[in-house]
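>>> sequence first, then the predicted structure:
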Amino acid sequence: MKKNQSFLIMNKASKFSFIFLLLSYSAMFAQKSINSYKYIIVPIQYEFQKSEDQYQINSLTKFLFNKAGFTAVLSNETYPEELLKNNCLALKAVVNNNSSLFTTKATIDLIDCYNNKVFSTNERKTKEKEYRKAYHAVIRETFEDIEALGYAYNGSESVIIPEVEKREIISKTVEPAKAENKLTEAPKKILGEDRIEEVTVPLVEKPVVVPEIVKPMSKSAFVKAIEGTYNFGKWGNSKITLKGEHYSVVSGEENFEFATLYKTSKPNFYIIKWNAFKQPQLVEMDSEGSLKVDSENGVAIYKRIN
């Protein structure tokens, strides 16, 4: 009896050890794979949404990926030049809505350019009744799994570019083939008075000009200066000006400094420290020059005036 009990205990311990090793291996593999990708593409509308960026799900997802260290773009934005040439540098972020009648449930899948699932988060759920708050709550919770990966792009060459996508159309002139490679017609016979001679007449290839396809300049190539006037909601129209190593945010109506902005390693991302709050927040400056700030109620957008 004691031997059987010991065997069962050892058997259970072995199973738990195997499961732990399997989960550890899976996490290490996912981290290694995800670190090979430089971009995240967030669709502007998912199947369960009735309109683009409904409930700000898509812009929040993009914001949280950037906050986690990725470089995320919405599918309707202008892509960086290298991403236009090789879409295998990116993973597509798919938010899956698994909600029931009274519960909002969601997971996030990361899909590569071959439609393979590279990573999936655990399902998160809430019984919050208001749709916007419910979706934001479960999406924020799913990012606990994504942040746990400790993403850091390593510039790996393991992301294979499809052969078709390697071909670039550039303006060039095709030179005539060299003498030894010239195409020839069939031998022609030239009749003389007393002999017949066969000669080979070379075909001369004409230069072929391939027209250049001009690609539009990416908006991301231009980084707007953050200094200017913005509509900061309850603070009204406020000015951002450079003050030493940081930026000062001053209310135009009451003329007092209510926040400070600090630079980060990315030119369009800043850290804002409100005088009224202790917790700093991440700020993204979009292609139009407006500021997007992550808050408890979602992403707050402060539009640029000039």
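That came in fine, so what should we check first?
>>> from here on, contacts and neighbour counts on C-alpha atoms
Fine.
>>> residues in contact with stretch 174-192?
For stretch 174-192, contacts defined as Cα atoms under 8 Å, 6 or more residues apart in numbering pick out 196-209.
>>> do I have it right that V293 meets V299?
Yes. Using Cα atoms under 8 Å, V293 is in contact with V299, at 5.5 Å.
>>> that older thread, could you redo the contacts of stretch 174-192 as a markdown table and give each row neighbour count and distance to L183?
A markdown table is the format used below for the contacts of stretch 174-192 (neighbours: other Cα atoms under 10 Å; distance: Cα to Cα, whole Å):
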| residue | neighbour count | distance to L183 |
| --- | --- | --- |
| I196 | 10 | 23 |
| E197 | 10 | 20 |
| E198 | 11 | 17 |
| V199 | 12 | 14 |
| T200 | 11 | 10 |
| V201 | 13 | 9 |
| P202 | 14 | 6 |
| L203 | 12 | 6 |
| V204 | 13 | 8 |
| E205 | 12 | 8 |
| K206 | 11 | 12 |
| P207 | 12 | 15 |
| V208 | 11 | 16 |
| V209 | 12 | 20 |
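>>> alright, now check it against this:
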Amino acid sequence: MKLKYIAILITCLLSTSIFSQANLNNYKYVIVPTKYDFLKEADQYQLNSLTEFLFEKYGFEALMEGANYPDDLVKNRCLALKSNLVKDSGMFKTKLTVELKNCNDEVVYTSEMGESREKEFQRAYTEAARNAFKSIEALNYKYEPSANASVAVSQEVETKSEVSKEIETLRQEIENLKKEKEVVVEKVSPKVEAVAQTPKLKVAAKEVIDTTALTAKESPSGILYAQAIENGFQLVDSTPKVVYRIKKTSIPDMYLVEGKNATIYKKDSNWVLEYYDNDVLKQEVLNIKF
């Protein structure tokens, strides 16, 4: 019966060891702190430097806390484990264990306790740390990328690519609108004999103010109220009814009108709606309250 219990115990210990190894193999980096809580100074007794060295010795890619992290770690912090040395109280022994936490601050591994009977601190901490790392050595660690980490990075790169495309499209639209505004529009009066003496006027597009449709587009009070929405505002009248939805651009006080080839921008103290009607550039003054 005792042999049976011993066999079960050995099986459980082996399973735990195999699980720990497989679990740790999914992490690419180990971050070593610059100072341990039980010491007064950073890298006192060169214990932090020793920890970094021992992780490297047993196959890990160790990084000192605060160093320049690799690009893949910057994009996905869950590729790294955070290491720590935990000191256990002892009257005649120095006792240390190696503790590893994931990006959610969960302990995923604790080593066997390393001990030292040395009285001099430098030797005691060094010996205890090396003995604790015998458990790390026994893991035979080898990095094996997990599928979830690869998918997360791939999705992040894809999302950034889509955002870049949207930004580039918006910039192109703004450039096109700038070019259209620079075109000189010729406003021709009807050919009627009674006004034959009135000369034709050529004016810059931005100086033409067309107020014929102003009343129809504004509320009875003549005021449109700006309500914040994602990436811009919706302009409602006093009904309330949504008259326009406008999107922010990289140019201050300039918005793109959703669903229309038009812009709304601030000129002096007025808000101006600018658009083309049968190849004629028109502008309308809007009374907007933000």
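Perfect, thanks for sending it. Not measured: the values here are computed from a predicted model.
>>> thinking again about what came up before, and of the contacts of stretch 174-192 of structure 1, the nearest to I34 of structure 1?
When the contacts of stretch 174-192 of structure 1 are ranked by distance to I34 of structure 1 (Cα to Cα), V209 comes first, at 41.5 Å.
>>> look up the closest residue to that closest one, ignoring the ones flanking it.
In this structure, V209 of structure 1 finds its nearest non-sequential neighbour in T173, 5.0 Å apart by Cα to Cα, 6 or more residues apart in numbering.
>>> so stretch 271-288 of structure 1 matches what in structure 2?
Mapped onto structure 2 with TM-score structural alignment as the criterion, stretch 271-288 of structure 1 occupies no residues.
>>> repeat for stretch 251-262 of structure 1
Counting by TM-score structural alignment, stretch 251-262 of structure 1 has no counterpart in structure 2.
>>> now do the SS call for T239 of structure 2.
Counting by DSSP: H, G, I helix; E, B strand; the rest coil, the backbone at T239 of structure 2 sits in coil.
>>> what lines up with the residue nearest to V209 of structure 1 in structure 2?
Checking TM-score structural alignment: T173 of structure 1 goes with I167.
>>> may I see the buried residues of the helix or strand where its match lies?
Assigned by DSSP states H and E, I167 of structure 2 falls within helix 147-181. Within helix 147-181 of structure 2, the residues scored as buried using 16 or more other Cα atoms under 10 Å are 170, 174, 177.
>>> and the helices in structure 2, which stretches?
Taking DSSP state H as the test, the helices found in structure 2 are 2-24, 47-57, 71-75, 121-138, 147-181, 214-217.
>>> give me the helices and strands touching the host helix or strand of E197 of structure 1, please.
Element membership for E197 of structure 1, per DSSP H and E: strand 196-199. Packing partners of strand 196-199 of structure 1 (3 or more Cα pairs under 8 Å, 6 or more residues apart in numbering; DSSP states H and E): strand 188-191.
>>> how many residues are close by L23 of structure 1?
By other Cα atoms under 10 Å, 12 other residues sit near L23 of structure 1.
>>> list the contacts for the equivalent of it over in structure 2?
Alignment note (TM-score structural alignment): L23 of structure 1 maps to L13 of structure 2. When the contact criterion is Cα under 8 Å, 6+ apart, L13 of structure 2 has no partners at all.
>>> returning to that earlier point: could the buried residues of helix 147-181 of structure 2 go into CSV alongside distance to W271 of structure 2?
As requested, the buried residues of helix 147-181 of structure 2 are arranged in CSV below (distance: Cα to Cα, whole Å):
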residue, distance to W271 of structure 2
L170, 21
I174, 18
L177, 17
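>>> among those, which one sits closest to F121 of structure 2?
The closest of those to F121 of structure 2 turns out to be L170 (Cα to Cα; 63.8 Å).
>>> check the gap between the closest one and K267 of structure 2 for me.
22 Å (Cα to Cα, to the nearest Å).
>>> go on, Y141 of structure 2?
Distance, Y141 of structure 2 to K267 of structure 2, by Cα to Cα: 66 Å.
>>> these two: which is more packed in?
A count of neighbours by other Cα under 10 Å puts Y141 above the other of Y141 of structure 2 and K267, at 20 against 12.
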